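>>> Predicted coordinates and the sequence they were generated for:
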Amino acid sequence: MLQNNKGFTLIEVLIALSVLLSAVSVIIPTITLLHQEKHVLSDRRAIAFHLHDEMQPFLWEGTNSSSALFYEKIQNKQVTFQFLTENEYIKGCASWKNVKEIKETYCLYGLPQR
């Protein structure tokens, strides 16, 4: 006569555990990557806003220097700002290393007021 077992067998438990561990091994790196990308985008946004603000005196006051270079710390990142005159435009660039230790550069162009 067959017995009516109402529990899990060892094979069922091992299969359930392997499915759970597979899901966890995919989810944890994905969450870590999303967290890093969130910081990268936050840094880009803050530095772009700061570059825009730093560029305004060059555009409105029409400073005559052909280039300017300075450093600032934004969100615990050392950022290099450089402003150059290219033809009739003023080019402002910000360079920094992101969370992934990759060097990034963001540039804006503007026409000075005359």
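Good, I have the coordinates.
>>> switch to C-alpha atoms for all contacts and neighbour counts from now on
OK.
>>> Show me what counts as buried in stretch 104-113.
109-110, 112 (16 or more other C-alpha atoms under 10 Å).
>>> let's bring in a second one:
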Amino acid sequence: MKQNDNGFVMSEIIASFSIFLTIMLTFTPIMYQIVMEEKLMEDRRNLQSLLHDELQIVLSSDQGLPLQEKQTISSTLVTFTFTIETKYIKGCVRWDNEKQTQEKICLYGIPN
């Protein structure tokens, strides 16, 4: 008696589907974490650049220090703070990142 061996067995389909599902369930959180970290790094770069620009304006002007201003950038509330520390002016920016933790970046400049 001859058997027909040309088809898939249900156990092969279940095994291949479980391997596929395992791979997808492993890579989905990793990809989410990568996208989240990319967004955090983009925010840090943009806000550091804005802080640099704001610090240049403060350094070249005669505004009274300490100075604090709040802005909404990309639907995120950020606070710029400028103070005098010894012979430098310290500029900081604070914001709540995508992970709902507060971040702070500071730059220093020598006043004119």
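Looks like it came in fine. For clarity, every value in this text was computed on a predicted model and none was experimentally measured.
>>> Looking at the buried residues of stretch 104-113 of the first structure, which are in helices?
Among these, the subset assigned to helices under DSSP state H is empty.
>>> Do you have the helices of the second structure handy? List them.
10-60.
>>> Can you pull up the most central residue in it?
L40 (0.4 Å; C-alpha atoms, centre = their mean).
>>> How about the contacts made by that one?
Applying C-alpha atoms under 8 Å, 6 or more residues apart in numbering, we find L40 of the second structure in contact with 97-98.
>>> between the buried residues of stretch 104-113 of the first structure, which is closest to L17 of the first structure?
Using C-alpha to C-alpha, Y109 comes nearest to L17 of the first structure of those, at 56.1 Å.
>>> what lines up against the closest one once you look at the second structure?
Taking TM-score structural alignment, the alignment pairs Y109 of the first structure with Y108 from the second structure.
>>> Just give the closest residue to that match, not the sequence neighbours.
Closest residue to Y108 of the second structure apart from its sequence neighbours, by C-alpha to C-alpha, 6 or more residues apart in numbering: K90 at 4.6 Å.
>>> how close does the one you found get to V78 of the second structure?
16 Å (C-alpha to C-alpha, to the nearest Å).
>>> cool, and P66 of the second structure?
P66 of the second structure is 17 Å from V78 of the second structure, by C-alpha to C-alpha.
>>> The two - which one has more neighbours?
Per other C-alpha atoms under 10 Å, whichever of P66 of the second structure and V78 has more neighbours is V78, with 20 against 12.
>>> Could you report the distance from the closest residue to that one other than its chain neighbours to S49 of the second structure?
Nearest-residue entry for V78 of the second structure: W95, 4.7 Å, with adjacent residues in sequence omitted and distances by C-alpha to C-alpha, 6+ apart. Distance check for W95 of the second structure against S49 of the second structure: by C-alpha to C-alpha, it reads 14 Å.
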